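Undergrad: Below are the sequence and a predicted model; questions follow.
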Amino acid sequence: MTTQTQTPILNPPNILTMLRIAAIPLLATLLMSPERSAGFWAAAVFALASITDWLDGYLARRMEIVTVFGKFLDPIADKLIVMAALIMILPFGRVPAWMVLIILGREIIITGLRGIASSEGIVIQASDLGKFKTIFQIVAILGLLLHYDYNWFFGIQHPLLQVNMHNVGMFYLWIATLLTVWSGGDYLFRFMRVIAR
């Protein structure tokens, strides 16, 4: 297996992670406009960035590339793009501020706890709850970015064929918020148990 010291920082997984961070200013710029088209393109950028999140992990495993830089940057990139999307849609009233506070607060607290654990040489693995939380967050944010009614059957105008993407986004955001609290509590419990040893 390729060791951390032998692997250059500029490898395909890390480049994808850096591209995800580079997409944040573009996403923020698009979300400064309340126009429907801007939301659509913002959703497209967010979707592509989310795909790179999966792809960089896949490539890292497939190519057996592990770097300290990649381990640090990948979760930071995930959190930054989620935070950027949620904060930028707050002024348009598309998402409750208290939900954003819970989601962002959890990420800050868990990142801090991970830093403390790492400084002590302790690795606390991410749980499946955290992975499900991320999936629901991504789907929720895509819905909230699209926001408007869409006709999904060849553009035919009929109430039964319309989907309100804001409602879809809020449905998944409720689930994501519950998973955020649950996974945060789970991580805190495991952290306290390991530190107590």
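TA: Great, that's in hand.
Undergrad: going forward, measure contacts between C-alpha atoms and count neighbours the same way
TA: Noted.
Undergrad: ok, residue 132 to residue 138 distance?
TA: Residue 132 sits at a distance of 10 Å from residue 138 (criterion: Cα to Cα, to the nearest Å).
Undergrad: Quick one: the strands in the protein, in order.
TA: Secondary structure of the chain (DSSP state E): strands at 149-151, 162-164.
Undergrad: and these as TSV, adding mean neighbour count and distance to residue 99?
TA: Putting these into TSV (neighbours: other Cα atoms under 10 Å; distance: least, Cα to Cα, whole Å) gives the following:
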stretch	mean neighbour count	distance to residue 99
strand 149-151	15	23
strand 162-164	15	20
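Undergrad: Neighbour count for residue 132 and residue 138, which is higher?
TA: Of the pair residue 132 and residue 138, residue 138 is the one with more neighbours under other Cα atoms under 10 Å, namely 20 against 16.
Undergrad: My read is that the more buried one contacts residue 49, right?
TA: No - here residue 138 does not reach residue 49: they are 10.2 Å apart, not a contact under Cα atoms under 8 Å.
Undergrad: putting a second one here so we can go through both:
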Amino acid sequence: MALLTPPQRPRIWNLPNQLTASRFVLAVVLFVLIAAERWLWCLIVFIVAAFTDWLDGYLARKQNLVSPLGRILDPLVDKVLMCGVYICLLPIGVQQGWLWPWMVTVVVARELVITGLRSWMEAHGAHFGADWLGKLKMGLQCAAVIAVFVAFLAPEVIAPASAFFAWARDVLIWTMTVVTLLSGLQYVWKAAMLLNA
């Protein structure tokens, strides 16, 4: 009689988690590149990092490789990447007048508060995953960063369009900030509703 083998759990250090770890390394490299004002490399590294964010989630779901480590590590690295980028861009953004400390405070505070709130809620058995506004927030944060790097490159590559890219950067940063704030408020409201249910 053949013995039944129990279903195997996903390996902790599987491919999606390796991609997540590589994104952390890319984030550190990106912070150094921002400090050095190497904007073309900043753009390339950020796009690669954003792609790994999509790819690790896709592979984890497609190949049934979702793991407890991945559920913790993936959003943590995302927050390190996004918060770190905006913090690193703050000095030059203030100098040039397109990014302000209160905007970065909104980004960082939202991530810290919601991360803590999500952890507490899920520890008490409540589902507290990302909704459409949270996903829109992430998309706008990425788009705004890309617009910043393109705006830096535009005078050297496509000078006639540099004013347009600077305008697009400003619009995206303001839109991202508003949506980030609204997303945070929505999560707090959602948590309050769950607690009162």
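TA: Structure received. Keep in mind that this is a model prediction, so the values were computed, not measured.
Undergrad: Can you give the structural similarity as a TM-score?
TA: Here the TM-score for the pair of chains, by TM-score structural alignment, normalised by the length of the first structure, is 0.87; 188 aligned residues with a Cα RMSD of 2.2 Å.
Undergrad: if we can go back for a sec, would you reformat the strands of the first structure as a markdown table and include distance to residue 27 of the first structure?
TA: Shown next, in a markdown table, are the strands of the first structure (distance: least, Cα to Cα, whole Å):
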| stretch | distance to residue 27 of the first structure |
| --- | --- |
| strand 149-151 | 21 |
| strand 162-164 | 22 |
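Undergrad: Ok, which of those comes nearest residue 12 of the first structure?
TA: The minimum distance between residue 12 of the first structure and those falls on strand 149-151, with 36.2 Å, by Cα to Cα.
Undergrad: compared with the second structure, how much does that closest one deviate?
TA: On superposition with the second structure, the mean distance recorded for strand 149-151 of the first structure (mean Cα distance after the TM-score superposition for the first structure) is 4.8 Å.
Undergrad: returning to what we had before: between the strands of the first structure, which gets nearest to residue 122 of the first structure?
TA: Of the strands of the first structure, nearest to residue 122 of the first structure by Cα to Cα is strand 162-164, at 45.0 Å.
Undergrad: what separates the counterpart of residue 113 of the second structure in the first structure from residue 183 of the first structure, distance-wise?
TA: Aligned counterpart of residue 113 of the second structure in the first structure: residue 109 (TM-score structural alignment). Look at residue 109 of the first structure and residue 183 of the first structure: by Cα to Cα, they are 12 Å apart.
Undergrad: Which of these two has more residues huddled nearby?
TA: Using other Cα under 10 Å, the more surrounded residue of residue 109 of the first structure and residue 183 is residue 183, with 22 against 13.
Undergrad: quick revisit: now the common contact residues for residue 109 and residue 183 of the first structure.
TA: Among the neighbours of residue 109 of the first structure, none is also in contact with residue 183 (Cα atoms under 8 Å, 6 or more residues apart in numbering).
Undergrad: what does stretch 72-83 of the first structure rub up against?
TA: Taking Cα under 8 Å, 6+ apart as the rule, stretch 72-83 of the first structure contacts 14, 17-18, 20-21, 24, 46, 53, 104, 107, 137-138, 141.
Undergrad: Reformat those as a markdown table; add distance to residue 59 of the first structure.
TA: Shown next, in a markdown table, are the contacts of stretch 72-83 of the first structure (distance: Cα to Cα, whole Å):
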| residue | distance to residue 59 of the first structure |
| --- | --- |
| 14 | 10 |
| 17 | 11 |
| 18 | 14 |
| 20 | 15 |
| 21 | 18 |
| 24 | 22 |
| 46 | 20 |
| 53 | 10 |
| 104 | 28 |
| 107 | 25 |
| 137 | 23 |
| 138 | 21 |
| 141 | 25 |
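Undergrad: can you give me the helices in the second structure?
TA: 15-36, 39-62, 68-96, 101-123, 132-157, 162-196 (DSSP state H).
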